[in-house]
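K.L.:
Sequence unavailable; structure follows:
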């Protein structure tokens, strides 16, 4: 009797690999599986598989150590390369955590296969190497000719996708140059029953959807495949002589909300995730090439049923007191939920690109600015000096380095209204600058930071030939576009409406609608004659008058009643901006739209046991 055909599976103890080993053994193959630690209890399930005692050998091997792979691969007709980590937590060192194991590890496997004269190598890639291509036509299914944009993934900090792209490209290029028969498979989210005792990352994704938790999900289109169908596809690719190139392995696609609805229908006893944000949808994938080869995957309902049955038996769906279920970081990484609204804006799908950047890292800014004619710089928190001053300096230098023609910097009225020597009764215009020493004496660090940053921006523009225009808005209110985070100035208005334990100074506060500020910035950008600084504030009234106005419009709220009169009035003028063509809204419209939004978002409802508080930034100023 002829000996059974011999194959090797790298990373044999993983979710997909375990099912592949089981399938290979059932089909009469002699299997060698590499493991970093064959004696680890998490790999014990392999020895219990049918036919394992006679046809399965476990080898200690690490894809980053070439010599450890040779004993396992020698004498094998075929190799299946599955050993690549799928990160669950936030990556600290992408190179060592995913890039090296994926890219260098794959190259080691390729070289070992060539040296051992392996007849065929099947490499497991990922649909992450296919799906992230912002230039792909939205009305065209993504097939094997579509590759994820490596630079796009880098800009978004998606190192797992970068690793998968690089590893798959390296495998196919190596095959072309060295005559090795290499086929790659790109599976998406892989669900199904577990053979291994450790719950893998993609299974934790489904468990989170079923149980729910604190993490917000996007209502994006997910591609799903059964782990047993992936194993079938791998063996099919190995056994079919005509298989070549890459194969997408994504038979099911469903949006998050539809997946939740399906799970609730099948399993009404579970809570399921409910904090889901709508986002733009992108083109789906097709696995027609693989199906033409004879692949017949299961239905999504069967996959979900078998997955949940497995999770229930393993106790994976039970709540752990004090430990809420969390979405694996890999799936949180792609888009911060607080920024998800940006992808829903009209025209965003074709004309908006998001870059991962930090104003304290000039290099990340230059990558975003490259090729831009203009830059708008509103990014400044209210807490720190460095992001305001050093961050603005980095933005200026990045603009110069990338030949930006015009920069609009958002400063604040705080940089123009704290001057104790300004003549009383005289309107404060753009010639008025906040006294920095006065700010230091009163510990008004926000105003100091804004003043220093704006002065530096205008001076830098003059010295370096960069066209810089600055804006000094008052308290910015109006409806919010972002859903997750309520900004500081909106919290001030919320406090005025709801009231609370904090005392407000009855100051004159310059106010401006957020939409009018956006209009003003675009106006200054598009007007070639715009120059210098612009105060951007329409209505000015003290807190008592503002409360009186709001009570007349919305009498059903409590409103703050803790106010102390102070001898401080801020009269500013925006005539320079109006002369440029700025036409702001009336205050009543701004307040009406703000309150309408707050009501719809539930922000005006009382939180049990939690009084509304005035943001500390304004409490500090109120006490001065």
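P.N.:
The structure has been received and is ready for your questions. Treat the numbers as computed from the prediction; the structure is a model and nothing was measured.

K.L.:
alpha carbons only for contacts and neighbour counts from here, please
P.N.:
Will do.

K.L.:
elements contacting whichever strand or helix holds residue 22?
P.N.:
Here residue 22 is covered by helix 15-26, with elements defined by DSSP states H and E. On a contact count with 3 or more Cα pairs under 8 Å, 6 or more residues apart in numbering; DSSP states H and E, helix 15-26 meets strand 6-10, strand 30-35, helix 227-239.

K.L.:
switch to 7 Å and redo it
P.N.:
Secondary-structure packing of helix 15-26 (3 or more Cα pairs under 7 Å, 6 or more residues apart in numbering; DSSP states H and E): helix 227-239.

K.L.:
putting a second one here so we can go through both:
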């Protein structure tokens, strides 16, 4: 593999929280990565490299910020250099030397190695918002806030005005001076330099050892007795007061922003970029966490006085977003997800606590049913519902099949999960699973089993799908507790139409697949049977719901991609990966999906599907059907994208026939869903395939 095919990036400080997440993301994007650590033999800090090396070529080098030239070997031959390593010890007894001097000289040492390498196209310096907001600002008393952008610099005179600088002050001064000295050196040597100034970073990372910032941002959940006696909480309070509130960004968004700025060609990025997705306060975070994680007993009152309700200083990322970057995590709820909490447990910062032990009544925890819990979509839906605090009852045909139910073992740690035996063909078999449930998510549906080549698709797929849906609906009616049924349909019930002339057609929820046209073929195909089944299931379920006073909402997802808890998948994942794997059968299925969808390949990330399912369940005003798709594309566009992103896999662009369009002739609109307040997190192929390729490797579909 030549350098033209795969770019190489250097990431300094690979044992760190941010750097380890950045390495993982770069490897997933197809880069070769070189990283540096002070001691490669320290397995306590470096154990995560073994799993990261399974994602792609990763080399680890010994280097120290204090040693001139020690980064030369790691940087040699690299296209990009991400300078993440920096001294960080808020308990330092000699902050002037250990944080300030070491921070500036360490940055310059790595930059000099970049100059010597002669191959580095751009250096991305990870600075900090501490280099932006350390200045004496006061509110005007009218409730307004100061808004700081990249033109703002922390005031060095102000930071040095006390008797002896604290570690926090030394860190802020070091970041200011590092940025300015690095910019000077870069200009003198013709190197493209971009500085990223992240705020407090949250989220799970591969790093097996926590830095102080992770413990600080998780401290509201780690309090066991007295908040006032908790060192990390006091640090968080100090940051809140010093910075006019707490500013947060998810580590995934930070890494995405760094890569975005490294790769961006036109217009070329320059200068510094604040990376902040949320301006909030410790009080606002505490309220959100108290509601989301009641079993951690977050004591808001014990935070004491002197803390603002709203931030008095806001950091603006308008420069970053105006150049095309979009944050995926924008709320406390999204940032403090269960993956972050689990990471805190793995690091020993948080203790495992059963959600059930702190629930005082059924009112506090709603119970839901998810049918087909061993399925691709349903398994992730179960996981996300547990993470949101629901009790979940799910169904499978055979609870004793370890291949299909092994994923439930890990899920049971997230909250109360019960698994029931049920079959769509057996009337009443869902009664026990639905009993006592607040919501019922009907995800299970018969799918074509290519292993036994059924000749009776009408019976197995069409009739089986309709009757199976009605069987579960009848169980919901008998339960008497179900407030809403969420039926997972498909855009196969929307877009399977007679051929449309021209291009630019936009379909919404008023469109229904044409059953007469689908039945007009000489022989019913599995794809046609599936479309007919979805149309009839929706209509019969709607009729039944109206007759029995049930609230029914239907979600019609497009082709779903992304990682799921299940270790065995059928069609959409291997089909969407077929251009990489070269699987001819799956490639033909992919082309068939495009043709059946009117020469369009609409896509959505599976996480967004599950978020949408929960959204329409909880949104009281939701009604009718909702198309769920964030991207309209084509197989031709996907092939071109994959060939550029993953050159190491020799993507099969040659297999796309000339009659396949460059642009979709039909687009599916999710305007109704978005108009009611839903927002997709994954909106382009780059975001979707990062996760999908990693999942494909885990499943053994793609070689590492």
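P.N.:
Structure's in. What do you need? Please read these numbers as outputs of a predicted model, since none were measured by experiment.

K.L.:
Need the TM-score between these chains.
P.N.:
The TM-score (TM-score structural alignment, normalised by the length of structure 1) is 0.49; 319 aligned residues with a Cα RMSD of 2.3 Å.

K.L.:
what's near enough to touch residue 377 of structure 2?
P.N.:
Shown in contact with residue 377 of structure 2 (Cα atoms under 7 Å, 6 or more residues apart in numbering): residue 606.

K.L.:
ok so it is a helix residue?
P.N.:
Yes: according to DSSP: H, G, I helix; E, B strand; the rest coil, the state of residue 377 of structure 2 is that of a helix.

K.L.:
on that earlier part again, for the helix holding residue 22 of structure 1, buried residues please.
P.N.:
15, 16, 17, 18, 19, 20, 21, 22, 23, 24, 25 (16 or more other Cα atoms under 10 Å).

K.L.:
ok now do residue 70 of structure 1, which residues does it touch?
P.N.:
By Cα under 7 Å, 6+ apart, the contact list for residue 70 of structure 1 reads residue 112.

K.L.:
Name the secondary structure element that contains it.
P.N.:
Assigned by DSSP H and E, residue 70 of structure 1 falls in helix 66-73.

K.L.:
same question, residue 585 of structure 2
P.N.:
Secondary structure from DSSP H and E places residue 585 of structure 2 in helix 584-596.

K.L.:
for that helix, packing partners?
P.N.:
Helix 584-596 of structure 2 is packed against helix 572-576, helix 578-581, with contacts defined by 3+ Cα pairs under 7 Å, 6+ apart.

K.L.:
For residue 544 of structure 2, find the nearest of the ones you listed.
P.N.:
helix 572-576 (30.2 Å; Cα to Cα).

K.L.:
Can you pull out the residues in contact with that closest one?
P.N.:
Contact with helix 572-576 of structure 2 is made by 559, 560, 561, 586, 587, 589, 590, as judged by Cα under 7 Å, 6+ apart.

K.L.:
would you turn those into CSV with distance to residue 108 of structure 2 and neighbour count?
P.N.:
What follows is the contacts of helix 572-576 of structure 2, written out as CSV (distance: Cα to Cα, whole Å; neighbours: other Cα atoms under 10 Å):
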residue, distance to residue 108 of structure 2, neighbour count
559, 48, 23
560, 46, 22
561, 43, 27
586, 51, 20
587, 50, 23
589, 54, 18
590, 50, 23
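
K.L.:
tell me which of these is nearest to residue 26 of structure 2?
P.N.:
In terms of Cα to Cα, no member of the contacts of helix 572-576 of structure 2 lies closer to residue 26 of structure 2 than residue 561, at 20.1 Å.

K.L.:
Return the residues in contact with that closest one.
P.N.:
Listed by Cα under 7 Å, 6+ apart, the contact set of residue 561 of structure 2 reads 572, 573, 604, 605, 606, 688, 692.

K.L.:
Identify the residue spatially nearest to it, adjacent ones excluded.
P.N.:
Nearest non-adjacent residue to residue 561 of structure 2, counting by Cα to Cα, 6 or more residues apart in numbering: residue 605, 5.0 Å away.

K.L.:
Return the distance of the one you found relative to residue 114 of structure 2.
P.N.:
38 Å (Cα to Cα, to the nearest Å).

K.L.:
next one: residue 292 of structure 2
P.N.:
From residue 292 of structure 2 across to residue 114 of structure 2, the span is 45 Å (Cα to Cα).

K.L.:
can you check residue 236 of structure 2 too?
P.N.:
From residue 236 of structure 2 to residue 114 of structure 2 the distance is 36 Å (Cα to Cα).

K.L.:
Can you tell me, leaving aside adjacent residues, what's nearest to residue 419 of structure 2?
P.N.:
residue 394 (5.1 Å).

K.L.:
Can you check my assumption that the one you found lies in a strand?
P.N.:
Yes: according to three-state DSSP, residue 394 of structure 2 belongs to a strand.

K.L.:
and it, how many neighbours?
P.N.:
Counted by other Cα atoms under 10 Å, the residues lying close to residue 394 of structure 2 total 25.

K.L.:
how far away is it from residue 421 of structure 2?
P.N.:
From residue 394 of structure 2 to residue 421 of structure 2 the distance is 9 Å (Cα to Cα).

K.L.:
Check residue 559 of structure 2 too.
P.N.:
Taken as Cα to Cα, the span from residue 559 of structure 2 to residue 421 of structure 2 is 28 Å.

K.L.:
do the same with residue 474 of structure 2
P.N.:
Per Cα to Cα, residue 474 of structure 2 is found 17 Å from residue 421 of structure 2.
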